[in-house]
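Colleague: Below is the sequence, then the predicted model.
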Amino acid sequence: MSSNVIPLSLQHLWRAWNIRGFMLLSLSLQLLLALTAPLRRRTSNKLVILLVWSAFILSDWAAIFAFGLISNAQRGENPVVDDNIMAFWSAFLLVHLGGTDSITAFSLEDNALWLRHLVGLAVQVAVFFYIFLNTLPGNILVLPTAFIFVAGVNKYAERTRALYLASLENLKKSIFQLSTSGPESDEPHPSGEDQVIAERFFRTFKGLVVDIMPSYTERSMSRDFFLGRPSNQTFKLISLELSLMYGVFYTKFLAVSSRWGMCTRTMAFCSSITALVLFSLADKGNFNRIDVGVSYTLLVGVILLDMDSAIIQLEPDWVNPAESNWGYCSSIQSFIFVLLGIVTAILEIPLCVCGVGPLPDKPWSETVGAFNLLDYCFKESQRTSEGGKLRRAWNSLFDFVTEKFGIKDLVDELRYKAQNNHESDLWDYIFDKLHDKAVPIDNPGKAKEVSEAKGELALQKPDLMELTHYVTDLEFDEEILTWHVATEICHQVDGVGNGSKKKFSKVLSDYMLYLLVMQQKMTSAIADIGQIRFRDSCSEVRALWKISKPKDVKELCEKILEETTSHEPAHEAPTAGKSVLHNAGQLAKILRQSNNKWEIMSTVWVEILSYTANHCRPDSHARLVCEGGELISFIWLLMAHFGIGPRFPKHRPVR
């Protein structure tokens, strides 16, 4: 005699609510995605991104699993839910698989899987017809089911088309086809509203993502326009361009912004409304009241999702509601924006409790990531060496497990990554430096020279030539680490100096190390062994900490300065064979002798940042716009608009 492990009460509950529960779960996940997916553009916080990722993964899984439950229930005896209702619900699953307008892809790689979604569309439509045909000829919900089916196929096909249009292969193909359509005409200088200007420049420079440079004519037009704009207006335009980039690669923007897309969207919305009317008029006396309630919930949910997509139109921060192609009344849009703001504020309450929110009401996070090598090593050394035996054993076990599971980098980022607020004076400083470099550029050779500089142009004065060795004689990742440690030493040991330049040097130094260590996909093309050098430098610092046991980072900096310069001449040139700490100590000693060291360091850091922006993988900028955005992406587009680049051909490349 065998006994069931699962109690009979739970079995009955599952049998009664499995289909109903998964239908409501699928709708809930769609509503959650519609509200939370836009948040990832405004924050790089891992908790928010994890929330969106979980909802994104579970949404497709819940819909497909519900399809399986319905098809399995039709083969059973005495199903809990009426077959006609189940066929009606299966059409909603196609709508859910079509997803919301606010997210079609979680990462850039998802767009390359458009063919898999096309196959999925065919398979799920076949499953729907299997379920639907089993209810004929006695199905009294044929018409509402058919209209929801039309809406579902439209939504699913819309998502597949959006993925196809946003794939990098299609983007490159479309640019090549444009280049063969004939010679370029001289376009007038952009004029009009900011969103119109941003859209025009985005169309011109979107090829940068797939490493296709704009033409010489387009470069000249862009240079003439942006060199005459102040920094704050330029920042706004670039912010709008990055918003467009987010819309193109991660939402249904391309699929619904065309006339054909608007027609299919209108047809889908009208189908949903018609289905609601027909279902309300149908004879529902033989249906369970709970199932009728679930059906109305699904209908209202689909209509709300369509209204949200149509009225907000994906990018409310750059689209002018008064000029919306949908033609809705601006007062209705204003009401929806206020309502969405209230819902978002409610969602941010648990985020604030977790230390995440409130999120900025801007198209990007407006923060600059920061990671400090010496602070990281000091805290890690304290964590693993101090405390009782039980605590040290626990820390060692935790580090071993995270290392084996490959999540140590993620844990370190959660622990030690800091955020500096993006301030306009830092942007103004970077803008002025790059503007001054862009003005005298009069040929492609000069543009390439400026774009290839990673600090040496800032040190061309006769009294600074000695410092050029710390740029030209070092690998790029070694240069970042050397100047980072030297900057931290000067910042900790020398308490006086120019306030703004000192702040800029510190912010950019920590930001560049954050990019090197925590944004490896971006910097791997120009700093291939940066992780190895970083770990070696950490081992050196920890060894020094064990010997000297400093009480804080300032004392650690003094020990580094003392240990690395006591036995060497002050002006010895750096070599690749020596450690980062040794070279950084030598560099810091030279810099401390200068009265304008903060001006020197801030200028060098701007060049290092601009070099990184221009030489990292182009598609990495498109990857980062869905994680709160990065300052380096703004620098990348600013340099492109200024014409600072390695190559700008006179014509588009022809396939």
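Modeller: Structure's in. What do you need?
Colleague: rest of the way, CA atoms for contacts and neighbours
Modeller: Fine.
Colleague: right, and K417 touches A370 too?
Modeller: Yes - with the criterion set as CA atoms under 8 Å, K417 and A370 qualify as a contacting pair; they are 5.9 Å apart.
Colleague: putting a second one here so we can go through both:
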Amino acid sequence: MRYKKSISVKEDDILKEIIFEQLKDKALKAGDSKIAKEIFSARGNWVLSQHLCPHHPEILASVSEEVEYDESLLLWHVATELCYFTDTTNSEGQTDPTFDEEAKRKREETKNKREICKILSEYMLYLLVMRPTMMSAVLGIGQIRFQDTCAEAKKFFPKGQSGTSFEIFNKLFGRSQSELEPRWREVCKALLEVDTVVKPIKVKGDRSKSLLFDACMLAEDLNELKVENRWTIMSEVWVELLSYAASHIRPNGHAQQLSKGGELITFVWLLMAHFGLGDQFRIEAGHARAKLIVDK
């Protein structure tokens, strides 16, 4: 619990707005049961199919049906961390006098989406690791993958080495984000500098379930996208990963959280119910109704 922190979601929060608008848009598109089923079962692949062309097969493969949900979640969590701490969105255009109001607005929007990716990434990992009972329907071997990924990160940064993640972890408690960010940036740059042309599983086999360097490859592919597109796509993928888990968690799991004040994921589930997104909420047929029309 040492690293747990809470973030307030305010009434006019951009996070709420993006979640609401994305689910509302999907509800409008879910005209028939086939499309509704596709949207309901999407966990990033619906968003990516709308935004990306076939020239980015590695990104599309990270959320394909062949990849388990917990694997996709961990891949995108690590990739988000790597993209977040090596991104230059905060500094771009700061001293450029040619930046007009529209450019400033777009930059601010990109920064907001970048922060949303970070928040949802950390939140979903928290649920995966700290709420395994609630997430059991989508958990798979997520705990093993998480432990193996942590173990590989520790091997990459040996204990005692100056400026390593171990030093950061040991000094994390009580430090602010602004104090730690330069150190995290060094760590993320070091990971992205590793030559990961060959898939890690071909080198080490499948005994280890670590996704560290698979996520590095995903982050490299995401970094090839334009910065505005990157954070727009990533924020929408995270909302889809969140809504997929929300709709697949058992209803009694959500109900138990309400007695403790509720989780964001539970409110997303209720919003999906309101929009009719989900197998248990769609009504394909009902009692016949007759409408009486009387001519004047």
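Modeller: Good, I have the coordinates. Small disclaimer: the values here were computed from a predicted structure and weren't measured.
Colleague: Overlay the chains and give the TM-score.
Modeller: These two chains, once laid on top of each other, score a TM-score of 0.73 by TM-score structural alignment, normalised by the length of the second structure; 235 aligned residues with a CA RMSD of 2.3 Å.
Colleague: ok, back up a step: more neighbours, K417 and A370 of the first structure?
Modeller: Neighbour totals were compared for K417 of the first structure and A370, and A370 leads with 21 against 18 (other CA atoms under 10 Å).
Colleague: residues contacting that one?
Modeller: A370 of the first structure makes contact with K417, A418, Q419, N420, V507, D510, Y511, M512, L513, Y514, according to CA atoms under 8 Å, 6 or more residues apart in numbering.
Colleague: what's the matching residue for the fifth one over in the second structure?
Modeller: It stands for V507 of the first structure. Across the two structures, V507 of the first structure finds its equivalent in I119 of the second structure, going by TM-score structural alignment.
Colleague: Now check the second structure for the residue matching I529 of the first structure.
Modeller: With TM-score structural alignment as the criterion, I529 of the first structure matches I141.
Colleague: returning to what we had before: joint contacts of K417 and A370 of the first structure?
Modeller: When contacts are counted by CA under 8 Å, 6+ apart, K417 of the first structure and A370 are jointly contacted by Y514.
Colleague: Tell me who's in contact with F157 of the second structure.
Modeller: With contacts taken as CA under 8 Å, 6+ apart, F157 of the second structure has the following neighbours: T164, S165, F166.
Colleague: quick one: what's aligned to it in the first structure?
Modeller: Taking TM-score structural alignment as the criterion, the aligned counterpart of F157 of the second structure in the first structure is W545.
Colleague: Distance of that match relative to T384 of the first structure?
Modeller: Here the criterion is CA to CA, to the nearest Å. By it, W545 of the first structure lies 12 Å from T384 of the first structure.
Colleague: just to revisit the earlier point, switch the contacts of A370 of the first structure over to TSV, and while doing so, append secondary structure and distance to N614 of the first structure to every line.
Modeller: Compiled in TSV, the contacts of A370 of the first structure are given as follows (DSSP: H, G, I helix; E, B strand; the rest coil; distance: CA to CA, whole Å):
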residue	secondary structure	distance to N614 of the first structure
K417	coil	24
A418	strand	25
Q419	strand	23
N420	strand	23
V507	helix	20
D510	helix	19
Y511	helix	16
M512	helix	14
L513	helix	17
Y514	helix	17
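Colleague: Now, of those residues, which are buried?
Modeller: By neighbour count, with 16 or more other CA atoms under 10 Å, the contacts of A370 of the first structure hold K417, A418, Q419, V507, D510, Y511, M512, L513, Y514 as buried.
Colleague: How many neighbouring residues does G286 of the second structure have?
Modeller: There are 6 residues near G286 of the second structure, going by other CA under 10 Å.
Colleague: ditto for E21 of the second structure
Modeller: When neighbours are counted by other CA under 10 Å, E21 of the second structure registers 11.
Colleague: any idea what it aligns with in the first structure?
Modeller: Aligning on TM-score structural alignment places E21 of the second structure opposite D432 in the first structure.
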